[in-house]
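Chemist: the following comprises the amino acid sequence and a computationally predicted model.
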Amino acid sequence: MSVKTKNFIVSLLISLVYFLGISRFPILANKYIKSEFVLKNLTNINMVLLLIFGILVYLFCKKFPTNSVSKDSKKESLLKSILIGACSGIVLLVVIQIVFKILGFLGYPYDMTGEFIRIKNLVSNNKIALINMVFIIPFVTEIVYRNVVFGYLYDLYEGGYKFVRLFTPACLAGILFALINVKHALPIVVEAVIISLTFGYVFLKTKRIESAIIGNIVFSTGIVILSFIVKTSVL
């Protein structure tokens, strides 16, 4: 069996477990599980499952890389990779706000006030949700969408133009994320693609998925901070 075939099978299996199982656990639990304990603690159980899944896939991919980026021996130092990731997260915060302004000017407005209110209320009512939003979700997102999905799609374009090898897989991974996880409004899809392009590039630049993880954590932390700083009319 060729390396490409093995990578395809492994990437497919990981993706199926995540998309059909882990990410749908709350829906499946509400439908099929009658345990009062499980339903009462569904959010916390889902967080633990996400974290365990993310750690297992991370360790597996470190031991058995599923793409050429992770296998590349010319990696940036861990410290430099962390700094690059952190800076990318900060820059991305600014870029996203600018993009939303431009889209609003073009007739595709997206009011972040409602989203900030939702985040603020969620974190205020459940402190554990803060860990989920700023660490667990970014961690699992980068492991699945960047290391597995983007990494495999990137290798499919082997031999093509560098920009196309980055742009096409990043767009596909970003659109997939938007369709599965968030609203389908154009600004949100554009945001997901920009995030995917940014952290996809960071992953390629450093050859370390840890850099993209740090970037997403910084970005998500910034969003939570903004939700408490930005004045809203509804609390």
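Modeler: Received, thanks. Numbers count the residues shown, from 1 in each chain.

Chemist: contacts, neighbours, all on C-alpha from now
Modeler: Noted.

Chemist: check the gap between Gly107 and Thr113 for me.
Modeler: 18 Å (C-alpha to C-alpha, to the nearest Å).

Chemist: next: Lys231.
Modeler: Taking C-alpha to C-alpha, one finds Lys231 at 8 Å from Thr113.

Chemist: quick one: which of the two has more around it?
Modeler: Thr113 (15 against 12; other C-alpha atoms under 10 Å).

Chemist: quickly find the element holding the more buried one.
Modeler: Thr113 belongs to helix 112-125 when elements are defined using DSSP states H and E.

Chemist: quick one: list the elements packing against that helix.
Modeler: helix 127-131, helix 209-229 (3 or more C-alpha pairs under 8 Å, 6 or more residues apart in numbering; DSSP states H and E).

Chemist: element containing the residue nearest to Ala192 when sequence neighbours are not counted?
Modeler: Computed as C-alpha to C-alpha, 6 or more residues apart in numbering, the closest residue to Ala192 that is not its neighbour in sequence is Gly174, at 4.9 Å. Using DSSP H and E, Gly174 sits within helix 162-181.

Chemist: another structure for you, compare them:
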Amino acid sequence: MRISFTRGNVSHLLLSGIIYILAVFIIPLQLPRNISIDSRVTTVLILSFTATAILIYVGRKGTNDIDRHKSNYNLLTLVAIGIIGFISMMLIQGFINGILVYFSNFFHFDTKSKNTSNVVEIIKMKPYFILYVAVLGPIMEELFFRKAVFGYFYDAMIGSKSWVRFTVPALITGFIFALPHDGISPIMVVYIGMSFVFSYLYLHTKNILTPIVSHILMNSLVVLVQLFVH
């Protein structure tokens, strides 16, 4: 396995990371505690819109070896593959959740995502927050985690075998992706599974739109199930 950290697009990785972290964590946490929930949610949505637009702008050109290869699929096919990826991800997630529930009987850990529960509670109070969870969040996460993080490590491992060049970046991206959601816990396996599916879609189609479609559909379904089934 060969790694060259100077081979990847460091500037795009850092700039995307700064934009994402500022919009999702730092600025929202600096908001005054006494402001209303309406103002807080509205501010988060404005920040997300702004961050999404900037991330699209800075990543509009080929930022890694994946982007530099022209996709062989038209828009309709890209969306269709995204839908297939969504279905695959839900099946994989169901399988992983089943394993987690089984092992939780022996090791006594929580198999429910606290992050998802918190988000659903906010949506119950302010339904328009679903725009962030179902659309803006997935777009930002794919532009940062897939295009910037996965793309950077994929480039950095150019001298490795193809399966290693995919597996290691997907694993790293999944671990980093899990940290701000539910931290280091058994649920991490779910986020790593997501990373492998979405990274494969990106690598296969050479277009970030495909994992964005899958991610949007997945988040939408998870939120709707939490709202209307549980």
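Modeler: Now that the structure is in, tell me what you want to look at. Values in this document were obtained by computation on a predicted structure and should not be read as measured data.

Chemist: what about whatever residue of structure 2 lines up with the residue nearest to Ala192 of structure 1, how many neighbours?
Modeler: Aligned by TM-score structural alignment, Gly174 of structure 1 pairs with Gly174 of structure 2. By other C-alpha under 10 Å, the residues close to Gly174 of structure 2 number 26.

Chemist: quick one: Gly174 of structure 2 from Ala134 of structure 2, how far?
Modeler: With C-alpha to C-alpha as the criterion, Gly174 of structure 2 and Ala134 of structure 2 are 19 Å apart.

Chemist: for Phe153 of structure 2, same thing?
Modeler: Using C-alpha to C-alpha, Phe153 of structure 2 is found at 27 Å from Ala134 of structure 2.

Chemist: now swap in Ile18 of structure 2 and tell me
Modeler: From Ile18 of structure 2 over to Ala134 of structure 2 (counting by C-alpha to C-alpha), the distance is 22 Å.

Chemist: middle-most residue in structure 2, spatially?
Modeler: Glu141 (3.9 Å; C-alpha atoms, centre = their mean).

Chemist: element containing that one, please.
Modeler: Using DSSP H and E, Glu141 of structure 2 falls in helix 137-141.

Chemist: quick check: that helix compared with structure 1, mean distance?
Modeler: Compared with structure 1 after the fit, helix 137-141 of structure 2 shows a mean deviation of 0.6 Å (mean C-alpha distance after the TM-score superposition for structure 1).

Chemist: list the buried residues for that helix?
Modeler: Gly137, Pro138, Ile139, Met140, Glu141 (16 or more other C-alpha atoms under 10 Å).

Chemist: just confirm the second one contacts Ile208, I think it does.
Modeler: If I follow you right, that is Pro138 of structure 2. No - using C-alpha atoms under 8 Å, Pro138 of structure 2 makes no contact with Ile208, being 11.4 Å away.

Chemist: is it correct that Phe150 of structure 1 is in contact with Gly200?
Modeler: Yes - taking C-alpha under 8 Å as the definition, Phe150 of structure 1 is a contact partner of Gly200 at 7.3 Å.

Chemist: any residues in contact with both of those two?
Modeler: Ala170 (C-alpha atoms under 8 Å, 6 or more residues apart in numbering).

Chemist: state the distance from Leu186 of structure 1 to Ala192 of structure 1.
Modeler: 10 Å.

Chemist: and those two? Which one has more around it.
Modeler: Ala192 (23 against 14).

Chemist: helix, strand, or coil at Thr63 of structure 2?
Modeler: coil (DSSP: H, G, I helix; E, B strand; the rest coil).

Chemist: so what does the top helix by length along structure 2 touch, helix or strand wise?
Modeler: Counting by DSSP state H, the longest helix found in structure 2 is helix 75-107. Contact analysis of helix 75-107 of structure 2 by 3+ C-alpha pairs under 8 Å, 6+ apart lists helix 188-205, helix 209-228 as its packing neighbours.

Chemist: and it, how far from the chain's centre?
Modeler: 14 Å (C-alpha atoms, centre = their mean, to the nearest Å).

Chemist: list the buried ones in it?
Modeler: 78-79, 81-86, 89-90, 92-93, 96-97, 100-101.

Chemist: what's the farthest-apart pair in those residues?
Modeler: Leu78 and Val101 (34.0 Å; C-alpha to C-alpha).

Chemist: identify the residues contacting Ser11 of structure 1.
Modeler: Counting by C-alpha under 8 Å, 6+ apart, the residues that Ser11 of structure 1 touches are Thr66, Val148, Val149, Tyr152.

Chemist: what residue in structure 2 is paired with it?
Modeler: Using TM-score structural alignment, Ser11 of structure 1 pairs with Leu13 in structure 2.

Chemist: repeat for Gly54 of structure 1
Modeler: Under TM-score structural alignment, Gly54 of structure 1 pairs with Thr52 in structure 2.

Chemist: its match: how many residues sit nearby?
Modeler: 22.

Chemist: check contacts around it.
Modeler: Leu136, Ile139, Met140.

Chemist: mind redoing it with 6 Å?
Modeler: For Thr52 of structure 2, the contact set (C-alpha atoms under 6 Å, 6 or more residues apart in numbering) comprises Met140.

Chemist: good, we can wrap up now.
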